[in-house]
Structure formats: C-alpha cells, structure tokens
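Student: Prediction below, plus the sequence it came from.
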Amino acid sequence: MRFVPDGRRYAGLLLAAAPIATVLATPIAGLAFVVAGAATLHFFRDPPRSPPPSGVVSPADGRVSVVREEGDQLRVGVFMNVTDVHVNRAPVSGSVREVEHVPGAHRPAFSKDSDKNERVHVRIDAAETAAAGEPGPLDGTEVELTQIAGAFARRIHPWVEPGAEVERGDRVGHIAFGSRADVLFPPAVDRPHLRVETGDTVRAGESVLADVPTDEDGRGRNF
C-alpha cells in the first residue's frame, strides 16, 4: 500500500512512542499509540486508481455534496469524510496554468459556510478530452479544481505547479481530515451532461462526473 509522505512521518512518530509509553506508563498506553499510528497510516493511504476510458473524473473520494450553477458554469463538489482517501486527482488531462492559494475560514466542509474556507484553486487548460490522444471539445478551455479546507484541516498540499502537464486521474494534491474538492466546469458543460447528483458516492480518478457536448446541437457523449 502506498501512503502520503506526511502520513508515514506522523505514523512513525506515534509508533516509535509506543514502546516508550509501554515502559513509562502502561501497556495500554503503548497499545493506544500503536492504534493511533495504524489509524494515521489508514487516513494517509494512497491506493492506485485506474481512470475509465473516457469522462471528466471525480477529483476526490466521498459524497457529492454540491451541484449548482454559478452564472453560465456548473460546480460539482465532493465532500471527503475522515474515512475517505484524501488524495486529490486531476479531473481532466491538460496543462496547469495557475495554482492559487486563497486564505479563509475553517468551517465544516459540508456546510454552506465552507464557501468562505481556505482553498487552493488548480486551474487546468484542458486537453485530450474526447479520447486518449485525440482533440476534444473542452481542449483549451479552463477546468478548475478547488481544494477546500475543512473544520480540522489546516493544511492543503497541492502537488503540482504552473506549467505541469497532468493526465486525467493523476495525483495533484492532498487535504487532511475532512474537506471538499470541487470541479468548476467551463460553459460548454451543462446539467444534461452531468452523470452525478447530490448524494452520490464517487471515487477519485475513476467515477465520471460529466460528459461534454461534441457537436453544435450540444449532445454529449463519454469521451
């Protein structure tokens, strides 16, 4: 099993403290450190994912908590509980144009007030959205991934920088302890193209959030 580097460090400290606690306190205290270390590793797990042949994929594991219109654009937000994998993945292939950190509050990520939370915007100029190696209808348009901190998350870790090339489903960052990841679609994507609704359970890099129009009459298809 692969783990986020921070997780190995935190878990290592807890596991190293277990024998000390056993000697200086009680075996129960030592066991508590072992359990805490194992729980930390579980939280920071980073399992492999296999993107489907086509589709804008979910950036996070969890439950779809937001589906709303913002002007002529659609936003889909995925709430990550503490038991979910918190590694975020690229929804589309393309070039990272900008990574912007916005300071803010740390309210529960499932609440309406979370729109004012600390966040990181990863803006991707989409490419190859129709199929692997082929031009697509979103090519050159911006797809925005937003990592939103939660009530207990104090650090958002983007793993990409401007100019980086990413493939759909690539790891692009990590947030800790309950948070949210949103995709803001370009105007070409409308509600009929969505393949999820509020309450659906999704997996990062594997679950398809939306299709896109491929011709002038706006019909969609998996890409």
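Tutor: Structure's in. What do you need?

Student: When you work out contacts or count neighbours from here on, use the C-alpha atoms and nothing else.
Tutor: Will do.

Student: could you show me where the helices are in the chain, in order?
Tutor: With DSSP state H, the ranges of helices along the chain come out as 5-24, 27-43.

Student: any idea which of those helices is most buried?
Tutor: Most buried of these, by mean neighbour count (mean count of other CA atoms under 10 Å): helix 27-43, with a mean of 18.

Student: what comes into contact with that one?
Tutor: 3, 7-8, 10-15, 17-22, 82-86 (CA atoms under 8 Å, 6 or more residues apart in numbering).

Student: and if you look at stretch 59-75?
Tutor: Outside stretch 59-75, the residues that touch it by CA under 8 Å, 6+ apart are 76-81, 84-91, 110, 145, 169, 180-187, 189-191, 196-205.

Student: alright, now check it against this:
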Amino acid sequence: MGRNPPLARVLPFPVVDEAWRLALVTGLAAAVLLPLVPPIGAALVALTLGILWFHRDPDRVPPDTGVVSPADGTVSVIRREGERLRVGVFMNVTDVHVNRAPLPGTVREVRHRPGANRPAFSKESERNEQVAIDCDEYELLIIAGWFARRIHPAVEAGDVLDRGERVGHVSFGSRADVVLPSDVDRSDLLVEEGDSVRAGETIIAERRD
C-alpha cells in the first residue's frame, strides 16, 4: 500500500500511508508547542502516536483454503440475502482497520456510495457511506461508522486478488461485510455473531477452490 517515510523505521509496527498525512498536523504542532507549553505538546505527541497506532498494518499469513475474514473485529451480522449469505464484521477503535480479500478473485467494479454516518454496529449503518468492491464471486462492502469519514480502497477494476490480500482501509471505526458466493450455505460457516476474527487469517466459512 505504498512506501512509508524514513521515520517509519523507528516505529515498532508498520502503518498505512494515509497515517503519515493525518499525523503530520498534530506532529508539527507537538514539535512547536512541546518546548513552549509542555502539557499541550505532550498531549499532541500522544495524539500523534495514537493516530499512527490506529493505522497500523501488520502482515498476515492467510490459510490455503476457506473464506477468510475481511476485517479484524467482532462478527456482528450473519443473515441470508436472497440466495446468498452476508457476514459482517464490526471494527472497534482498537482493531486493525486494514481490510483484506476473503477469497481469490478478479475485481469487476469498485463503487462509492455516499450516505449517513450512523454507529457501525447498528443495522442503520447499512445506509452509511460505503465502498463496494465487487468481485467475480463475492462482494465486499466497507461501511463507514459515525466517526469514520474516510474509506480508502486500494484496488480497482481488473485487479486479480489473492486470498488475504490488502484491499484498502478505513479510518476510525467501521464495518466490513462480505456477501459470500452462492455455493456457500449456513452449514459451511465456522463463526457466529459475537465471535472475534482477524483479517486475512480467521476462516469464517469452509470452501475449496
């Protein structure tokens, strides 16, 4: 997802590129105010580090088979929509917010839909701003929360994805839903609502491909 600046070498964790732009303002303000007004400067240093930590981007090792979770967090939605199942994962503020492909596939379309900013754990959040990544066998929906206003897809139409590959990230609280292929039914699911999952690693449904 791009190249991080040299400062990234001093962090104990990798971060997405967008983090550096967001942290620049608070970092510069901290540098100015720390010697002049130490308490405020220290608070801005903490805020800058918090922004970078929130946008951390750890490596993951996906399994060879199965449908993997598109996000870190808690399974908040399992329901049937027509002939297909939808599984949603709520990302809390403490979770990694980099999203990953649940299955190999080719991106057919990436669509952005403006909308509301309801809490991401509520049913009303499905009317929130979202980005849909439409692949040949499944659809991944990245849904903004009440505070999340920035969804950053990292793929485009024609891209060929591997299982667990990074597809984008969203800033500050959100949800990621996958509408599973039509040949996956409820008996294939390995998770229930309330389960904790990790993007690109936790298998949420069995499927051989």
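Tutor: The structure has been received and is ready for your questions. Model, not experiment: these values are computed from the prediction.

Student: Got a TM-score for the pair?
Tutor: The TM-score (TM-score structural alignment, normalised by the length of the second structure) is 0.91; 197 aligned residues with a CA RMSD of 1.2 Å.

Student: one step back: indicate which one of the helices of the first structure is closest to residue 173 of the first structure.
Tutor: Across these, residue 173 of the first structure has its closest neighbour in helix 5-24 (11.8 Å, CA to CA).

Student: Go ahead and measure how far the closest one is from the middle of the chain.
Tutor: Between the mean C-alpha location of helix 5-24 of the first structure and the chain-wide mean there is a distance of 28 Å, by CA atoms, centre = their mean, to the nearest Å.

Student: tell me the angle of it relative to helix 27-43?
Tutor: Angle, helix 5-24 of the first structure to helix 27-43, by axes from the mean of the first three to the mean of the last three CA atoms, to 10 degrees: 170 degrees.

Student: name the helices or strands packed onto helix 5-24 of the first structure?
Tutor: For helix 5-24 of the first structure, the elements it packs on are helix 27-43, judged by 3 or more CA pairs under 8 Å, 6 or more residues apart in numbering; DSSP states H and E.

Student: Please enumerate the strands of the second structure.
Tutor: For the second structure, the strands defined by DSSP state E cover 67-68, 73-81, 84-91, 98-100, 105-113, 130-135, 139-144, 150-153, 160-161, 166-171, 174-179, 196-197, 203-205.

Student: counterpart of the fourth one in the first structure, which residues?
Tutor: Strand 98-100 of the second structure lines up with residues 87-89 of the first structure when matched by TM-score structural alignment.

Student: what comes up buried for that stretch?
Tutor: 87, 88, 89 (16 or more other CA atoms under 10 Å).

Student: tell me how far that stretch is from the chain's mean position?
Tutor: Relative to the centre of its chain, stretch 87-89 of the first structure is centred 4 Å away, using CA atoms, centre = their mean.

Student: still on that earlier bit, CSV please, covering the helices of the first structure and showing distance to residue 118 of the first structure.
Tutor: Conversion of the helices of the first structure to CSV gives the following (distance: least, CA to CA, whole Å):
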stretch, distance to residue 118 of the first structure
helix 5-24, 20
helix 27-43, 21
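
Student: Quick check: residue 165 of the second structure vs residue 48 of the second structure, distance?
Tutor: Going from residue 165 of the second structure to residue 48 of the second structure by CA to CA, to the nearest Å gives 28 Å.

Student: Please apply the same query to residue 108 of the second structure.
Tutor: Taken as CA to CA, the span from residue 108 of the second structure to residue 48 of the second structure is 37 Å.

Student: same check, this time on residue 99 of the second structure
Tutor: On the measure of CA to CA, residue 99 of the second structure and residue 48 of the second structure end up 22 Å apart.
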